[in-house]
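Student: predicted model follows, preceded by the sequence.
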Amino acid sequence: MSAISPVQTGNTLAQYPLAYLYGEPEVTARIRAESSDFVVVEELNFLPSGAGEHLLLQIEKTGQNTQFIARELARLTGLRVRDISYAGLKDRHAVTRQWFCFKWPIKQALAWQDWQIEGASILQVVRHYRKLRLGALKRNHFTIRLSQVTDSAALLARLPRLKAGVPNYYGEQRFGINGGNLHLAERLFNGESIADRQIRGLALSASRSFLFNQVLSHRLTLQAYEQLLPGDVLQLNGTGSIFAITEVDDILMQRLQSADIHLTAPLVGDGKTLVTAEAARLEQQAIAPWQHWVEGLIRLRVQAGRRSMRVVPEQLTAEIEQDSVLLRFALPAGCFATSVLRELVCYRDSARELAQMEC
């Protein structure tokens, strides 16, 4: 029996809605009516040394994506684009402060103060002893303005629930416009080749993210999102350390409730799955319709992993300003602000609507 493809005509993501933890919000609002409505500031997971062969540049950008800035830095320095590194990708339709890095001789001058980069400004430059690696972030800090809020009081009443954590879904931006990256993944799994390594990587990443979301949504639907099961794999809060359990006890349940540990779902790929027993049965049930994707990820030697099913927003606050609400919170690197927003408010994203019109 052939596997069912998740990729159909139209908006792929809309055909597979994700479950909510607290029920779909009734309050509506708009986000990113202006780029300044969505501000992201990176926090590195290390302190720059102040000395070394590499330059770290903190750049504030508006209306530009991360790759554009990397290309501009390569042009201005005469380096190759691949010589420009960064800790994470940031959305074009926002104001973001992020870090870039390249190797530059200590005794060679660099007139970076004279550079002109459209939509960007360099806030600071500091030396460091090693290259900036992808993922070298502790957290991202968000300041988000929700405009055209229909019921600010109801929104604020819902806010305290989110402080205990929300489903750690991958956001829509991971999948491209109308799930376009998933269509690319389907082509890969059907035997086509994609020469561009970056686009190929985006497609593979999107497929794993999609499958993760399906498992998480399935456990929410079965009310097993906050319930330990025999065979579950858990993650220690604030670390990448994971461990499997064979039995459930009161101590583990208390640690889960206090957010000392988190349940995980799979990042499908090649390697040991670790999950067993009842937990494994639920995961296999959730991704069974896309078994050819699982087989494709294994065949292409994408490394298997696990990801926490819960993310706890830090320093979450809200402030009412007429018909707008200003949210502030921080999330660990790799987590999506939109996963917090979707549990709080039914929002329309002006930036994504504009992007769809430009396609």
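Tutor: That came through fine.
Student: C-alpha only now, for contacts and for neighbours.
Tutor: OK.
Student: state the next helix or strand along the chain beyond the host helix or strand of residue 212.
Tutor: Under the criterion of DSSP states H and E, residue 212 resides in helix 197-221. Reading on from helix 197-221 to the C-terminus, the next helix or strand found by DSSP H and E is strand 233-236.
Student: can you give me how far that following strand is from the chain middle?
Tutor: What separates the centre of strand 233-236 from the centre of its chain is 19 Å, taken as CA atoms, centre = their mean, to the nearest Å.
Student: okay, now the one to match up with it:
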Amino acid sequence: LAAAGGLDNLYGGQRFGDGGRNIARGLRYLAGEGARMRRKADFLVSAGQSTLFNLYLLERRARGLSRTVLAGDILRKTTSGGLFECADPAVDQARLDAGEVEITGPIYGGKMMAPSEGTPSADLEAAILARTGVTQTALNALGRKVPGTRRPLQLTPTDLQIRAAPAVELASRAPGPHNPSLLSEGVCLSFGLPAGAYATQLTHEIQGPTDLETP
């Protein structure tokens, strides 16, 4: 995983409510249509911002840019956490490959550090907003409710261990041809994650694509 640059740092499905019901409402709230949804504002802001981030990350993945530095990208220093804008992709690509920096994606908001206009990175971030109907003007109007921040596109779990798990007997279930008393052997994963990362999403990324991949 470290050699591959880690795993995509997607938000898990629990951010979006049962069946993803808060996705559309969250985006409407961020677009300035949430006057009647004030009591659920915190949940909707979280769902909307998480949806936009996932869309951005998945778009970079689709374009083969998850590990490619673009001009204007907001990069994070892995040692200090400091953010800066990429002015020389060739230089910063070498730093990314060496593990010195990581690419961040947008948690859109009025005070988010953003790429300079006219850069490839800025164009990509703007394209995600245009696709969803959310505008920077609407985000600015929400003020302190939606300040915005940056989130690393990828993460590398620490202390990752994979081992065989023994079969487990389910004593509460009556055995039968369609209800066996033993579960088959499986695999046990143990790992550490930074704050804000999702264990369920990491296991999903390891297992492969499912319906949870898109918000």
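Tutor: Cool, got the structure. Because the structure is a prediction, the values reported are computed rather than measured.
Student: what lies in contact with the helix holding residue 212 of the first structure?
Tutor: Contact partners of helix 197-221 of the first structure, identified using CA atoms under 8 Å, 6 or more residues apart in numbering, comprise 18-21, 167, 169-170, 174-175, 181-185, 194, 225, 265-269, 282-283, 286-287, 293, 297, 309.
Student: restricted to helices, list those.
Tutor: 181-185, 282-283, 286-287, 293, 297 (DSSP state H).
Student: just the buried residues of those residues.
Tutor: By neighbour count, with 16 or more other CA atoms under 10 Å, these hold 181-185, 282-283, 286-287, 293, 297 as buried.
Student: those: which two are farthest apart?
Tutor: Farthest apart among those by CA to CA are 184 and 282. That separation is 27.2 Å.
Student: how about the helix holding residue 212 of the first structure: buried residues?
Tutor: Residues 200, 202-220 are the ones in helix 197-221 of the first structure that count as buried (16+ other CA under 10 Å).
Student: what's the counterpart of residue 220 of the first structure in the second structure?
Tutor: For residue 220 of the first structure, the aligned position in the second structure is residue 61, judged by TM-score structural alignment.
Student: isn't residue 139 of the second structure right up against residue 133?
Tutor: No: using CA atoms under 8 Å, residue 139 of the second structure makes no contact with residue 133, being 11.4 Å away.
Student: tell me how many other residues crowd residue 42 of the first structure.
Tutor: Number of residues near residue 42 of the first structure (other CA atoms under 10 Å) recorded here: 22.
Student: helix, strand or coil for the nearest residue to it once chain neighbours are set aside?
Tutor: Once flanking residues are discounted, residue 42 of the first structure sits nearest to residue 140: 4.7 Å by CA to CA, 6 or more residues apart in numbering. Here residue 140 of the first structure is recorded as strand under DSSP: H, G, I helix; E, B strand; the rest coil.
Student: run a quick neighbour tally on the residue nearest to residue 192 of the second structure when sequence neighbours are not counted.
Tutor: Residue nearest to residue 192 of the second structure in three dimensions, not counting chain neighbours: residue 158, with 4.8 Å by CA to CA, 6+ apart. For residue 158 of the second structure, the count of nearby residues is 12 (other CA under 10 Å).
Student: closest one to residue 330 of the first structure out of the ones in helices among the contacts of helix 197-221 of the first structure, please.
Tutor: Closest to residue 330 of the first structure out of those is residue 181 (27.1 Å), distances taken as CA to CA.
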